[in-house]
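Asker: Pasting the sequence and the predicted coordinates here, then a few questions.
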Amino acid sequence: MQKTDFLVIGSGLAGLSFAVKMARHFPDQQITVITKDSVNESNTRYAQGGIAVVTDLLNDDFDKHKKDTLIAGDGLCDEYIVDLVVKEGPFRLQEIIDLGAEFDRSPDGSYHLGMEGAHSARRILHYKDVTGFKIQSTLLDEAHRLSNVHILEHHFAVDLITQHHLGEVVTKKSTDIKCFGAYSLDLKTHKIETYIAKTTILASGGIGQVYQLTTNPAVATGDGIAMAYRAKALLENMQFVQFHPTALYGNPGETAFLISEAVRGFGAILKTRNGKTFMEKYDERGSLASRDIVARAIDSEMKASGDPCVFLDCRHLDIEEFKEHFPNIYQKCLSLDIDVAKDMIPVAPAAHYVCGGVKTDEWGRTNIDNLYCCGEIACTGLHGANRLASNSLLEALIFAHRCYLDVIQKASTLSHMENIPEWQAAGTTQPREWVLINHNRTEVKNIMSDYVSIVRSNERLQRALNRLEIIHQETERLYKTTTLSPQLCELRNLINVAYLIVKQSIEQKENRGTFYNVDIGAER
């Protein structure tokens, strides 16, 4: 059994930001960060575009940013949350700059502000096309300097510890659920360790790997959302899965390479294989419409033509300037024999971001005492039915800070729960049929990609629900009789996440933002 003052699950922008602030405020208390891979492997690392913050007060203001966010969210954003996030943005941005984060500047020394889809002004601060990586590296450097931050790599969080593990009955209707920490699988020793904490922060990222094609890294299997669901946390808006319109088509590997929305903001235009533009048929903003509209438009064009992708045309742009702003994208295309000065870039939509998640209030609190959520795992009310481009890094910074503020207010009243039972593995054996785990994982991804993708229908959703129930039963039997492995844990989590997306899709009765069901009728 391991005791820590504050347990952080996840090492992306949200988790590290919270950990650093807590460590500075409480130098005599221990902050433990657990992550199932290396510490820098998270969705934050792959965020290319940047962070949306109002800094140019001559050409932009809070009301514009707020309006853009509300329009993108298609009427389902919490306006109070949008207002506080937009207005707190400059303060949180300055904090990360003070830590050493760099952003590109124009020749006159001002920040070079990018434009992205559905924004009415240039407000995207960025560092080349690796903004997330730069910010995360800054926070990691600071975390390593703080002696009371303990980062445990290759530790897989298995389950949150609640009264359920003390023998009490916990249901969705329970109003006094408490979190005491988490069980974690050490991937090097293969032992389940018990981490007891006064407060637990879930910041474990997204769910992209529930689909065949995703921009998310292999670690994004919805572990935190699944753990919270099993602990009876409230979850909302899981039906709103954002598909990024422009993932590089034909990129080998499990993760699709993202062609940042900032490339379209730079002037790139979406076209069909024969070089014809098409976005004007779907939205007056053309290639700079919001992600939900662009993704559905591309999906429609691909189905009409039978082509597996559309194309992003950059050939009319200043290529030297393109290489300066998007060096990573330029080199990636070159590695696949695509010269953006001469060739159009093949792109297709890929699962990118879940707009819902664990329901939180304005301080990152969940319905479970001493359990907070921030980052992509949380449903704060900011995104509504569709996230505005580059609001994700902003949200992570804002709510990590708000979690920190709330925790320090009550820190003196917090204590550890004693007598937490160790993980029980008696009666389990090593799995004899690994093919069962691998096959079920592939089947879940196929089900979600075929039936619960950009365009859905009642029949597809019901079929997905039926298939998932069978896989769930098979996997639970395996879970109860075999020793834990990361493969089995991830499969179980993917099934939970897939179920939530399907169930809440069935409950959704109107087309909004990223959600479109052909049986509901015309879009609003």
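Answerer: Ah, there it is. Residues are numbered from 1 along each chain as shown.
Asker: from here on, contacts and neighbour counts on C-alpha atoms
Answerer: Will do.
Asker: show me where the stretch 251-400 of the chain has strands.
Answerer: Using DSSP state E, counting those that start in this stretch, the strands of the stretch 251-400 of the chain run over residues 269-271, 310-313, 345-354, 357-359, 371-373, 378-379.
Asker: again with the stretch 1-150 of the chain
Answerer: Counting by DSSP E, counting those that start in this stretch, the strands of the stretch 1-150 of the chain are 2-9, 31-34, 51-52, 124-125, 149-152.
Asker: Please, where are all the helices along this structure?
Answerer: Per DSSP state H, the chain carries helices over the ranges 13-25, 62-72, 79-98, 131-145, 223-230, 261-265, 291-305, 319-325, 327-335, 391-410, 434-451, 458-481, 486-507.
Asker: Let me know which of those is tucked in deepest.
Answerer: helix 223-230 (a mean of 25; mean count of other C-alpha atoms under 10 Å).
Asker: Next, the contact list for T44, please.
Answerer: When contacts are counted by C-alpha atoms under 8 Å, 6 or more residues apart in numbering, T44 is found next to 12-13, 132-133, 136, 393.
Asker: Pasting the second one now:
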Amino acid sequence: MGASLNRVVPALPLPEAGWTRSTDVVVVGTGAAGLMTAVALADAGRAVTVVTKGDLGDGSTAWAQGGLAAVLGPDDDADLHVQDTLVAGAGLCDEGAVRTLVDEAPAAIARLRELGALLDLDAAGRPALTREGGHSRDRIVHAGGDASGAEVTRTLAAALRARGVEVLQRTVALDALRSADGRVVGLRVAGVQDGALVDAGDLLARAVVLATGGYGQVYAASSNPAGATGDGLALALRAGAEVADVEMVQFHPTVLWSGPNAEGQQALISEAVRGEGALLVDAAGRRIMLGAHPLADLAPRDVVSATIAAHLRATGDEHVFLDASHLGAGFVARRFPGISRACAAAGFDLGREPVPVAPAAHYSCGGVVADLDGRTTVPGLHAVGEVACTGIQGANRLASNSITEGLVAALRCAALLADELPPAVAPVAAVGPTGAIGPAARAAITAAATRHAGVARDADGLTELLGVLTALPRLAPDGVLDCAAVETTALHTVATLLASAALARTESRGCHRRLDHPATRPEWQVRLVHRLDRSGHVHTRTDAVRTLAAAQVVA
């Protein structure tokens, strides 16, 4: 593959800094991972400044319906949760990281409850547990029936406010500031006012924690909010960090179908609806998942999405149906009040009739290479939550492991930074080429990614996608960098990595399905890792997946 097809913006043309401030730690993002990191750091006595592109609590967490996975039931154990995660991850999970997550998940949820989270309880006053796809036991903790993420966000945002942590809202992180030896020592940030960048300045810090979420908005239709444009991943790459597994984008199989040309954030119908017994059927009422997987409608998400996509290709239909009518209208309304309202707003009664659904982009399994303590390959730069690639999600995330991972990683990262912070170091002026992709290119990026890098892919389409991305014009030298250009540049970076990795991986595994290479190949049980040089060329290598035995040998 020609290097010219793997070239992205190496640095943004930054506005001049009009001010400089110092803090111990800057946390970027206010989803579960970012909020818990900031709260825990404040409790440890660290000075923290939080930066969020939108308002406090904006992000994907607030939209999460299903819940948090943890071993809490009497018939469950850690080995089962680990095994379910490894099976869903299709050979790309870091088993050591998975075991750490499973072991520490109950304590993370207990900490959330200590902070005031109102979880749904059973008759005995214990967290009520339900099941989602890929889980062999009931182990999903939820709140408000189907409003788990909103309750997590409410709890942590309130805790942050109570601790008086400084929050810079409607402020975008542009690029990292680095010391002479390459350590990240802060961020150039700017306020966002009617889309324009204003009041730019330098936030100097002894550590930077990225908790910016995923990149679902690289597709035209996604369950993600509008801000999920991959800003943190692109910033980390430009700062010298490695990223991996970008081709592993999970498509949620049951997003409410809103038409053939749906764009933007789409209404999600939680996997927990199928966990309670809802079924996927075609227009004639025939079940889609029977025979496709031993768990049928509760198969892992990649299997369900791929099965639906294959059915749509074979029949020419635009969607299938989710049928929960046999569960009873009263039960559905009580258990899933938010989803019922969303369906009603679209003209459907979830408790009384099948509703149309189709897969849509949902979760970014790939991200900035990091361990569960948040450490990346660049000193001073940390990443937690969906922006990070810890090896837990592998090639396909097990349902409801995401907020759990965000909380566990946040607590571990905060504990690390409470004990270990390097002294403050002054940044040096950045050198090298800069650029940006103008906002007008965003529609072309998302249209091409949707067409060629969706649930099913092939070499011809991925090559065409790379051609589209390469041909997009850069912002003119006298052009003004605004928030839309920052986001479009990030989407271009993400799409380039996604397309090049998906083209290189000549197999089907987890979320990555190649029509021209349908088999899973053992030689591809490797991670594709990317880094950027100063001219913007992306360099890719393969890394072996760390098994628990390998991790013990290294230790």
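Answerer: All right, it came through fine. No experiment lies behind these values; they were computed from the predicted model shown.
Asker: Adding distance to T246 of the first structure and mean neighbour count, write the strands of the stretch 251-400 of the first structure out as CSV.
Answerer: Output for the strands of the stretch 251-400 of the first structure, formatted as CSV (distance: least, C-alpha to C-alpha, whole Å; neighbours: other C-alpha atoms under 10 Å):
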stretch, distance to T246 of the first structure, mean neighbour count
strand 269-271, 9, 23
strand 310-313, 8, 25
strand 345-354, 5, 25
strand 357-359, 24, 28
strand 371-373, 29, 29
strand 378-379, 25, 30
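Asker: With respect to V8 of the first structure, which of those strands lies nearest?
Answerer: strand 371-373 (9.5 Å; C-alpha to C-alpha).
Asker: will you turn the strands of the stretch 251-400 of the first structure into a markdown table that also has distance to W423 of the first structure?
Answerer: What follows is those, written out as a markdown table (distance: least, C-alpha to C-alpha, whole Å):
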| stretch | distance to W423 of the first structure |
| --- | --- |
| strand 269-271 | 53 |
| strand 310-313 | 50 |
| strand 345-354 | 31 |
| strand 357-359 | 25 |
| strand 371-373 | 20 |
| strand 378-379 | 27 |
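Asker: quick one: which of those strands is nearest T475 of the first structure?
Answerer: strand 357-359 (23.0 Å).
Asker: matching residues in the second structure for the closest one?
Answerer: Aligning strand 357-359 of the first structure against the second structure (TM-score structural alignment) gives residues 367-369.
Asker: mean offset of that stretch relative to the first structure (after superposition)
Answerer: Superposing on the first structure and averaging over aligned pairs (mean C-alpha distance after the TM-score superposition for the first structure), stretch 367-369 of the second structure comes out at 0.5 Å.
Asker: Now tell me what touches that stretch from outside.
Answerer: So stretch 367-369 of the second structure is contacted by 214, 233, 236-237, 241-246, 376-377, 383, 386-390 (C-alpha under 8 Å, 6+ apart).
Asker: again, only using 10 Å
Answerer: 210, 213-215, 230, 232-237, 241-248, 374-378, 382-391, 494, 529-530 (C-alpha atoms under 10 Å, 6 or more residues apart in numbering).
Asker: re the thing from before, identify whichever of the strands of the stretch 251-400 of the first structure lies nearest to L258 of the first structure.
Answerer: strand 345-354 (8.8 Å).
Asker: if we can go back for a sec, turn the helices of the first structure into a markdown table, columns for distance to H416 of the first structure.
Answerer: Output for the helices of the first structure, formatted as a markdown table (distance: least, C-alpha to C-alpha, whole Å):
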| stretch | distance to H416 of the first structure |
| --- | --- |
| helix 13-25 | 17 |
| helix 62-72 | 40 |
| helix 79-98 | 31 |
| helix 131-145 | 24 |
| helix 223-230 | 20 |
| helix 261-265 | 45 |
| helix 291-305 | 44 |
| helix 319-325 | 49 |
| helix 327-335 | 46 |
| helix 391-410 | 14 |
| helix 434-451 | 36 |
| helix 458-481 | 29 |
| helix 486-507 | 27 |
